[in-house]
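1. Quick one, structure for this:
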Amino acid sequence: MTPQLIGSLGTPELLIIFAAIILIFGASKLPELARGSGRALRIFKAETKGLRDDDDTTPDELESREQRNDRDA
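-> As a prediction, the model looks like this:
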């Protein structure tokens, strides 16, 4: 989405969108959806950080890390 599209949304539009979300999912499901989204984002962040760390390590370090993980499991 472009910043112009987001910038053109005013308070009435946001309230209509929020009301539609409440009608679709129900007020009792919103906290559960937010919690699940937060968990998914945390997992995604951890995995991408792990991938970056793997790019910075040598093959010997990766092998020793995998051996430690196998012992712990």
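
2. rest of the way, CA atoms for contacts and neighbours
-> Noted.

3. and the residue most central in space within the chain, what element?
-> Within the chain, one residue has its C-alpha closest to the average C-alpha position: by C-alpha atoms, centre = their mean, that is residue 41, at 1.7 Å. Here residue 41 is covered by helix 30-56, with elements defined by DSSP states H and E.

4. compare with the first, here's sequence two:
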Amino acid sequence: MSNLGPTELIIIAVVVLLLFGAKRLPDTARALGQSLRLFKKETSNMKDDVEAPTVVTTQAEPVAPQQVTAATPSVEDRLRLLEEENRRLKAASEPTVNGAPAAQSQNDQRSS
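-> Take a look at the predicted model:
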């Protein structure tokens, strides 16, 4: 059922060429290759992590458990921190006029 002959491969190549165009086809192929390389690298890293032997060290004297000095942040705290970071990054990426956000300076000019 999946026997692709030369005619089918040529038809597929023509359709891909028509969809992406001759100019974008090399960029698309390059991006696909980079994605595959990244995928292979990550899967090999996962395999290495799974297959890596765990190192067990023995100590001469038992060590007292460390006391936790700061409480582990809750899920709500983590979400709040992520939202604050998202707002900060969004504000940093917005265009500014004389240090003020461009949208605010446009509103100021309209009101004057």
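
5. What's the residue nearest to the centre of the first structure aligned with over in the second structure?
-> Mapped onto the second structure by TM-score structural alignment, residue 41 of the first structure lines up with residue 36.

6. can you check residue 52 of the first structure too?
-> Pairing criterion TM-score structural alignment: the partner of residue 52 of the first structure within the second structure is identified as residue 47.

7. Over to residue 31 of the first structure?
-> The criterion is TM-score structural alignment: under it, residue 31 of the first structure has residue 26 as its aligned partner in the second structure.

8. And for that match, the neighbour number?
-> If you count neighbours by other C-alpha atoms under 10 Å, residue 26 of the second structure ends up with 12.

9. what does the one 3 residues further on give?
-> Counted with other C-alpha under 10 Å, residues neighbouring residue 29 of the second structure total 11.
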